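Peer 1: fold the following, please.
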Amino acid sequence: MGRPWSNSRAKRDQPIGSIRLAGNLFSQGDTSPIAAHRGMNILIKVGYLAIALGLCALLLFQWLGSAIDEHGYLKEPFALVPVGTSLLMGGILAVAIGLFKRRLRYSSAD
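Peer 2: The predicted structure follows:
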């Protein structure tokens, strides 16, 4: 029979969680429903993470506040506003796209 690791059929028949297939789950040729479902979950999870980070940045901007120093300059963490807003909008967009694609996939399966 020879070496089982040199046989392409042996690689294909291994369970999904095996070490050899771990790097190939999201390859371009993989169209299995498991890989597509995991891809959508990742998009939605990244979207939720971006929303949480965006809200944290905006809340941190409010919490730190602003002050005027003795020379009349305004001191505030203004960079948190565009970063927080961008993360919030990007997260909302990612979650919306992920949920829309999930709905399309399940509605076309019927």
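Peer 1: please make it C-alpha for all contacts and neighbour counts, starting now.
Peer 2: Will do.
Peer 1: all helices of this structure, in order?
Peer 2: 8-12, 19-22, 33-64, 80-108 (DSSP state H).
Peer 1: how about those helices in CSV, adding distance to residue 73?
Peer 2: CSV is the format used below for these (distance: least, Cα to Cα, whole Å):
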stretch, distance to residue 73
helix 8-12, 66
helix 19-22, 55
helix 33-64, 16
helix 80-108, 18
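Peer 1: let's compare: structure for the following, please.
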Amino acid sequence: MNKLIRLRWPLLFFSLGLVCQFTFYLIGSRVDENGFLIEPFGLLPISWMFISLGLVLLIIRLVKLRRSRS
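Peer 2: Here you go, the predicted structure:
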């Protein structure tokens, strides 16, 4: 359980990124009558930022766990 508590922030950020991706595909996109594409584009860079941050934090935590064992 202690290891899971240490990984809460990486898992939280990774989960937020996946929720943003899911929300983007759930909302969808459309073309209005003037030919403009209407889509929630802001969710894409936010989701990749969250996923990247979660992976970086996960790598840092795993390296720290390995160093503390040695």
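Peer 1: format the helices of the first structure as TSV; extra columns: mean neighbour count and distance to residue 72 of the first structure.
Peer 2: TSV is the format used below for those (neighbours: other Cα atoms under 10 Å; distance: least, Cα to Cα, whole Å):
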stretch	mean neighbour count	distance to residue 72 of the first structure
helix 8-12	11	69
helix 19-22	12	58
helix 33-64	17	18
helix 80-108	16	22
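Peer 1: residue 71 of the first structure: which of the ones you listed is closest?
Peer 2: Nearest to residue 71 of the first structure, of all these, is helix 33-64, at 20.0 Å by Cα to Cα.
Peer 1: and the closest one, how far out from the chain middle?
Peer 2: The chain centre lies 7 Å from the centre of helix 33-64 of the first structure; the measure is Cα atoms, centre = their mean, to the nearest Å.
Peer 1: find the nearest non-adjacent residue to the residue most central in space within the second structure, please.
Peer 2: For the second structure, residue 17 is the residue whose C-alpha lies nearest the centre (Cα atoms, centre = their mean; 2.1 Å). Leaving aside its sequence neighbours, residue 17 of the second structure sits nearest to residue 47 (Cα to Cα, 6 or more residues apart in numbering; 4.0 Å).
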